[in-house]
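Participant: Next input, structure requested:
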Amino acid sequence: MPPPYPSSSLQAVRSEIAGRLREIRLDAGLTGRDIAARTGWQPSKVSRIQNATTPPSDDDIRAWCLACDAANQVPDLIAANRTADSMYVEWRRVQRTGLRRLQEARVPLYERTRLFRVYSSSVVPGLLQTHEYAAALLGSIARVHGTPDDVEDAAAARVERSRIIREGDHRLAFLLEESVLRHVVGGAETMAGQLGHLLAVMAYPAVSVGVIPAGRTRDMWTLETFNIFDESRVHVELLTAAVTVTTPGEIAQYAHAFEELAALAVYGTDARAIVTAAVTSLG
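Facilitator: Below you'll find the model as predicted:
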């Protein structure tokens, strides 16, 4: 049976919360049916919560602890529960007030990160985007996800945060599938400008850009887009949600995958030739 959560990091946090609730019940000398009777729940709900198959709400945690005469445990458990909530966030939740705030919310993380490792199999990474490319891409996202239209402000915020590639002591390593260069976003003119910008950024001392050529025999399959921030966390981008990975073992797996993918890529003159060919193909 597959795990109920999309990340082992999230699974670990959810299991820890469930374990603490189960211990609180046992310390109170109660059975699962006792909890159900005191809270007015079905016994199946108690079972799902303490087995980490259904995440509890804040109200569920309060009710459970009160039933066990353990109200002093509520604040810590709710804090842990909200941390878990932040590890798997649906785009519609964080984008409901528009896209600009989402761009700005990540600035502190970007500023404190020293080593960025970014793999993209779909679009040019945000830190490398031009305003026109970002606006076209964010416009598509807003349309598909049905978010408020603040695309121009969001694109400006995205470009503004990319200043880190020119400032401070950050190091940035990007890996792009060649198909990223061939996906035309915003029309030929916008795409040509984006690819030209990419060529310029490839000359920055702090930036490494590798391109994985199409058709190359590979031992590592194409993955979802992911960003590794130092050794502290990984952000994985899905269609409907963003997954944050913080478990050291899982971060190490993504770091290893990045190394495997990096070995497939070409760099320097060879990478620039692939980007230039993509520009030429736009006609």
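Participant: From now on I want contacts and neighbour counts done on CA atoms only, so please keep to that.
Facilitator: Noted.
Participant: can you tell me which residues contact residue 147?
Facilitator: 92, 95, 96, 97, 98, 99, 141 (C-alpha atoms under 8 Å, 6 or more residues apart in numbering).
Participant: Wait, the first one touches residue 143, no?
Facilitator: Put plainly, it is residue 92. No. In this structure residue 92 lies outside contact range of residue 143 using C-alpha atoms under 8 Å: 11.7 Å.
Participant: Between these two, which has more neighbouring residues?
Facilitator: Comparing residue 92 with residue 143 by neighbour count (other C-alpha atoms under 10 Å), the higher total belongs to residue 92, at 15 against 12.
Participant: Regarding that one, what is its secondary structure?
Facilitator: Following DSSP: H, G, I helix; E, B strand; the rest coil, we place residue 92 in the helix state.
Participant: What separation is there between it and residue 241?
Facilitator: 8 Å (C-alpha to C-alpha, to the nearest Å).
Participant: for residue 26, same thing?
Facilitator: Taking C-alpha to C-alpha, one finds residue 26 at 36 Å from residue 241.
Participant: quick one, which of the two is more surrounded?
Facilitator: Taking neighbours as other C-alpha under 10 Å, residue 26 and residue 241 compare with residue 241 leading, 16 against 13.
Participant: Let me see the contact set for the more buried one.
Facilitator: 88, 89, 90, 91, 92.
Participant: How much space separates it from residue 132?
Facilitator: Taken as C-alpha to C-alpha, the span from residue 241 to residue 132 is 24 Å.
Participant: Does residue 236 lie in a helix or a strand, and which?
Facilitator: strand 233-237 (DSSP states H and E).
Participant: what's in contact with that strand?
Facilitator: Against strand 233-237 from outside (C-alpha under 8 Å, 6+ apart): 224-228, 242-247, 251, 254.
Participant: here's the other one to compare against:
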Amino acid sequence: MSLSPSSSAQAARERVAQRLHALRVEAGLTGGELAARCGWTHSKSSRIENARTPPSPDDIRRWCEACGAQRQVPDLVAESLNAESQYVEWRRRVRDGLRRLQGSYVELFRSTSLFRVYSPTLVPGLLQTEGYARALLSANARMLEIPDDANEAAPARTERSQIIHERGHRFVFLIEEAVLRYQLGDHDAMAAQLGHLLTAGALPAVSLGIIPAATANRALWPQEVFHMYDDSLVSIETLSARVTVTQPSEIALYLRAFEELRSMAVYGADARALVVRAIDALR
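Facilitator: Okay, here's the model as predicted:
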């Protein structure tokens, strides 16, 4: 009899926990000593080793560094991410509303140096204004038949987006020109969103590329929305679920697709001109 998805996930978490435990033992460290080196409490080490708390990529990096096993980081991060969420149903994640979902990404964002985001239909979440996010989240709540807490979720989304102003992170956004024309919210909300793209696209850590609708002989057709976090995780968004990819070969495929799409985009003044034309069309 095969394991249920939840049982399989727990078994995978336990394998990661066992590997981390073995590294600590091989390094001759007690749980308290390892916790001190990592800068957290002994109870956190215990929870991780007993598979009660899944470690973040940063947790794994600190653990391996404390044990002198830095070479183990890539494999352990991939295994842990794979254990946690290869396929997560939106309905299960958001059954208590969308506000809590916004905060669930903060730790992943903090541990990511390079963000790559491609979107053919929507302004990426990290670039959304509160009014645009509120309209989008409210529509999602209605479609998924879950509590509509967009008034609380939208500020939480824009608050987490402040990471684009923090040092230590770089952001490469690619959108199709159609994103500028799909109106979410009222006229004022959409105008504010487009104006924000002009501002955010000029930030030193942000690269905003727009693929013109008139692009001839496209090298690659429009794809699904996907987010790449460094080179360790790809998150793909569908209507009913979020699919997480951690296999290196699949990540390499998405990176190749991203670069193909990136080669078709316009940047700088040309990108701003497309946004300005979309703003003019609202008048």
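Participant: Report the TM-score for the pair.
Facilitator: Here the TM-score for the pair of chains, by TM-score structural alignment, normalised by the length of structure 1, is 0.72; 217 aligned residues with a C-alpha RMSD of 2.2 Å.
Participant: Going by neighbour count, list what's buried in the strand or helix carrying residue 108 of structure 1.
Facilitator: Here residue 108 of structure 1 is covered by helix 107-112, with elements defined by DSSP H and E. Residues of helix 107-112 of structure 1 classed as buried by neighbour count (16 or more other C-alpha atoms under 10 Å): 107, 110, 111.
Participant: coming back round to it: could you export the contacts of residue 241 of structure 1 as a markdown table, including distance to residue 178 of structure 1?
Facilitator: Below are the contacts of residue 241 of structure 1 laid out as a markdown table (distance: C-alpha to C-alpha, whole Å):
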| residue | distance to residue 178 of structure 1 |
| --- | --- |
| 88 | 29 |
| 89 | 29 |
| 90 | 28 |
| 91 | 26 |
| 92 | 29 |
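Participant: I'd say residue 191 of structure 1 and residue 134 touch.
Facilitator: No. Applying C-alpha under 8 Å as the test, residue 191 of structure 1 and residue 134 come out as separate, 10.6 Å apart.
Participant: More neighbours: which of the two?
Facilitator: residue 134 (28 against 23).
Participant: Check for me that the more buried one belongs to a strand.
Facilitator: No. Read with three-state DSSP, residue 134 of structure 1 is helix and lies in no strand.
Participant: So what does it match up with in structure 2?
Facilitator: In structure 2, the residue paired with residue 134 of structure 1 according to TM-score structural alignment is residue 133.
Participant: what's the closest non-adjacent residue to that match?
Facilitator: Once flanking residues are discounted, residue 133 of structure 2 sits nearest to residue 154: 5.3 Å by C-alpha to C-alpha, 6 or more residues apart in numbering.
Participant: Shouldn't the one you found be within a helix?
Facilitator: Yes. Under three-state DSSP, residue 154 of structure 2 falls within a helix.
Participant: host element of residue 100 of structure 2?
Facilitator: Here residue 100 of structure 2 is assigned to helix 99-103, by DSSP H and E.
Participant: just checking, what packs against that helix?
Facilitator: Judged by 3 or more C-alpha pairs under 8 Å, 6 or more residues apart in numbering; DSSP states H and E, helix 99-103 of structure 2 is in contact with helix 150-160.
Participant: Average offset of the helix or strand that the helix it packs on is followed by relative to structure 1?
Facilitator: Using DSSP H and E, the helix or strand that directly follows helix 150-160 of structure 2 along the chain is strand 170-176. For strand 170-176 of structure 2, the mean deviation from structure 1 after alignment is 0.3 Å (mean C-alpha distance after the TM-score superposition for structure 1).
Participant: Which helix or strand lies directly C-terminal to strand 170-176 of structure 2?
Facilitator: Note on strand 170-176 of structure 2: by DSSP H and E, the next helix or strand toward the C-terminus is helix 187-200.
Participant: quick one: that following helix to chain centroid distance?
Facilitator: Distance of helix 187-200 of structure 2 from its chain centroid, counting by C-alpha atoms, centre = their mean, to the nearest Å, is 22 Å.
Participant: Restricted to strands, list the contacts of strand 233-237 of structure 1.
Facilitator: 226, 227, 228, 242, 243, 244, 245 (DSSP state E).
Participant: Let me know the closest of those to residue 48 of structure 1.
Facilitator: Within these, the smallest distance to residue 48 of structure 1 is 22.5 Å, found for residue 243 (C-alpha to C-alpha).
Participant: What count of nearby residues applies to the closest residue to the closest one other than its chain neighbours?
Facilitator: Leaving aside its chain neighbours, residue 243 of structure 1 sits nearest to residue 88 (4.6 Å; criterion: C-alpha to C-alpha, 6+ apart). Neighbour count for residue 88 of structure 1, taken as other C-alpha under 10 Å: 20.
Participant: and what of residue 58 of structure 2?
Facilitator: By other C-alpha under 10 Å, the burial measure for residue 58 of structure 2, its neighbour count, is 16.
Participant: again with residue 79 of structure 1
Facilitator: 12.
Participant: Provide a list of residues in contact with the most centrally placed residue in structure 2.
Facilitator: Residue closest to the mean C-alpha point of structure 2, counted by C-alpha atoms, centre = their mean, is residue 227 at 5.4 Å. Contacts for residue 227 of structure 2 (C-alpha under 8 Å, 6+ apart) come out as 115, 116, 117, 118, 234, 235, 236.
Participant: Which one (most neighbours) among these?
Facilitator: Going by other C-alpha under 10 Å, residue 118 tops the contacts of residue 227 of structure 2 with 27 neighbours.
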